[in-house]
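[1] Requesting a structural model of the entry that follows:
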Amino acid sequence: MFKKLFKKKETNTDLVTPLTGKVVPLAQVPDEVFSQKMMGDGIAIEPTDKQVVSPIDGEVVDVFKTKHAISFRTDGGAEILIHMGLETVQLDGKGFEIHVTNGQKVKKGDALATFDLDVIKAEGYQTITPIILLNGEEFSLSNAAGEQAVTAGADTLFRIEKK
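    Below you'll find the predicted structure:
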């Protein structure tokens, strides 16, 4: 019982890929906010499937009202953003279905959302999805996946380490 009480929180963690698709370096994302790392460091995935799963064990911090983005906090304190598509805030939720709520605890691989790639493309938006470390002043990324095909919940996207 006391071991659990005084157990140190793990601050380093591996993120699993939240989407099935192809890994794209952040520098190649056609949106300066992401490619210039204005929001933080990370990586992107060009999805081939509509399912989005949790990349971490932790908590949902914010499901954006427009359903295009979800932020999380790992059990160790790292903050992560999944931004489904580019400029998709303009869709005001069209094509997105969210399966979690603010404050909900999640485990790696839990269903978070589905987004209809065809609807988003038909509306003229790109589906490339940045995954961003928001609190880079406290954490850093390492072991980032290269440009390769990945499967949601199965492959490691990158490692987050406490600075």
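[2] rest of the way, CA atoms for contacts and neighbours
    Fine.
[3] Give me the residues contacting the helix ranked longest in the chain.
    What stands out as the longest helix in the chain, according to DSSP state H, is helix 117-122. By C-alpha atoms under 8 Å, 6 or more residues apart in numbering, the surrounding residues in contact with helix 117-122 are Asp49, Lys50, Thr88, Lys94, Gly95, Gln126, Thr127.
[4] so the last one sits right up against Glu87, yeah?
    No. The pair Thr127 and Glu87 does not pass the contact test of C-alpha atoms under 8 Å, sitting 9.5 Å apart.
[5] ok, these two, which is more surrounded?
    Per other C-alpha atoms under 10 Å, whichever of Thr127 and Glu87 has more neighbours is Thr127, with 24 against 14.
[6] Next up, the contacts around that one.
    Residues near Thr127 by C-alpha under 8 Å, 6+ apart: Glu46, Pro47, Met84, Gly85, Leu86, Leu117, Ile120, Lys121.
[7] most neighbours, which of these?
    Within these, neighbour counts (other C-alpha under 10 Å) peak at Met84, which reaches 30 neighbours.
[8] So the residue nearest to that one when sequence neighbours are not counted versus Pro55, what's the distance?
    In space, and not counting its chain neighbours, Met84 is closest to Thr129: 4.7 Å by C-alpha to C-alpha, 6 or more residues apart in numbering. Using C-alpha to C-alpha, to the nearest Å, Thr129 is found at 13 Å from Pro55.
[9] Let me see the ranges of the helices in this structure.
    For the chain, applying DSSP H gives helices covering 2-5, 32-35, 117-122.
[10] Here is a second sequence; please produce its structure as well for comparison:
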Amino acid sequence: MSLAICSPVTGVVVALDDVPDPVFSGRIVGPGLAINPNLTADGNVAALAPVNGTIAKIHPHAYVITTDEGRSVLVHLGLDTVSLGGRGFTLIAGEGETVHAGQAVIAWSPARLETDGLNPIVPVIALEGDDATLEKALPGQNVAAGDELMTWG
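    Next up, the predicted model:
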């Protein structure tokens, strides 16, 4: 069964090879894509659930949603953002909560991350997935939050 994975943020699609972090570019946690988010001047934006499912794990800077079929998708808000200790992120949903694709999970400011010297890129990873089973949006493509980003066959 095919699973549509939606973009958690608005921005430009980036290939994992171009993410400046070896954990993501090396596909250590799995295959996927990243989004270079639009930097908005109006403060926080919501990072959305990419799939329907249950929040299996949530940190201020990242979350994993597991579908009823057992597939898990990781969304990581920026690089090295664990160093912020949660500052600049507001949890909207909680661990164990059932969410629908497009539902707000965390509020954050990509612009603030960049101002603080951190990369705001957002990797979206098919945990335990196989690159061969993903149909991905093309790098350089603009996507809106909620648009289909990948299909996991």
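[11] which stretch among the helices of structure 1 comes nearest Gly109 of structure 1?
    With C-alpha to C-alpha as the criterion, Gly109 of structure 1 lies closest to helix 117-122 of the helices of structure 1, at 20.0 Å.
[12] With structure 2 overlaid, report how far the closest one is off on average.
    Here the mean offset of helix 117-122 of structure 1 against structure 2 after fitting is 1.8 Å, by mean C-alpha distance after the TM-score superposition for structure 1.
[13] now that helix, how far from the chain's geometric center?
    When C-alpha coordinates are averaged (C-alpha atoms, centre = their mean, to the nearest Å), helix 117-122 of structure 1 and its chain have centres 20 Å apart.
[14] what stretch of structure 2 does the longest helix of structure 1 fall on?
    Using TM-score structural alignment, helix 117-122 of structure 1 lines up with residues 110-115 of structure 2.
[15] quick revisit: of the contacts of helix 117-122 of structure 1, which is the nearest to Thr17 of structure 1?
    Closest approach to Thr17 of structure 1 among the contacts of helix 117-122 of structure 1 (C-alpha to C-alpha): Asp49, at 12.3 Å.
[16] That closest one reaches Lys22, doesn't it?
    No. Using C-alpha under 8 Å, Asp49 of structure 1 is not in contact with Lys22; the gap is 10.6 Å.
[17] What's the local residue count around the nearest residue to Glu59 of structure 1 once chain neighbours are set aside?
    Leaving aside its chain neighbours, Glu59 of structure 1 sits nearest to Lys105 (4.4 Å; criterion: C-alpha to C-alpha, 6+ apart). Counted with other C-alpha under 10 Å, residues neighbouring Lys105 of structure 1 total 17.
[18] One more: Thr115 of structure 2?
    Neighbour count for Thr115 of structure 2, taken as other C-alpha under 10 Å: 11.
[19] picking that back up, Serialize the contacts of Thr127 of structure 1 to TSV and add fields for distance to Leu15 of structure 1.
    Output for the contacts of Thr127 of structure 1, formatted as TSV (distance: C-alpha to C-alpha, whole Å):
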residue	distance to Leu15 of structure 1
Glu46	17
Pro47	17
Met84	17
Gly85	19
Leu86	21
Leu117	23
Ile120	26
Lys121	27
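[20] Ala144 of structure 2 contacts Gly11, correct?
    Yes. Under the criterion of C-alpha under 8 Å, Ala144 of structure 2 makes contact with Gly11 at 6.5 Å.
[21] More neighbours: those two, which one.
    The neighbour comparison of Ala144 of structure 2 against Gly11 (other C-alpha under 10 Å) goes to Gly11, with 21 against 16.
[22] my guess is that one meets Ala47, correct?
    No. Applying C-alpha under 8 Å, one finds Gly11 of structure 2 not in contact with Ala47, separated by 11.7 Å.
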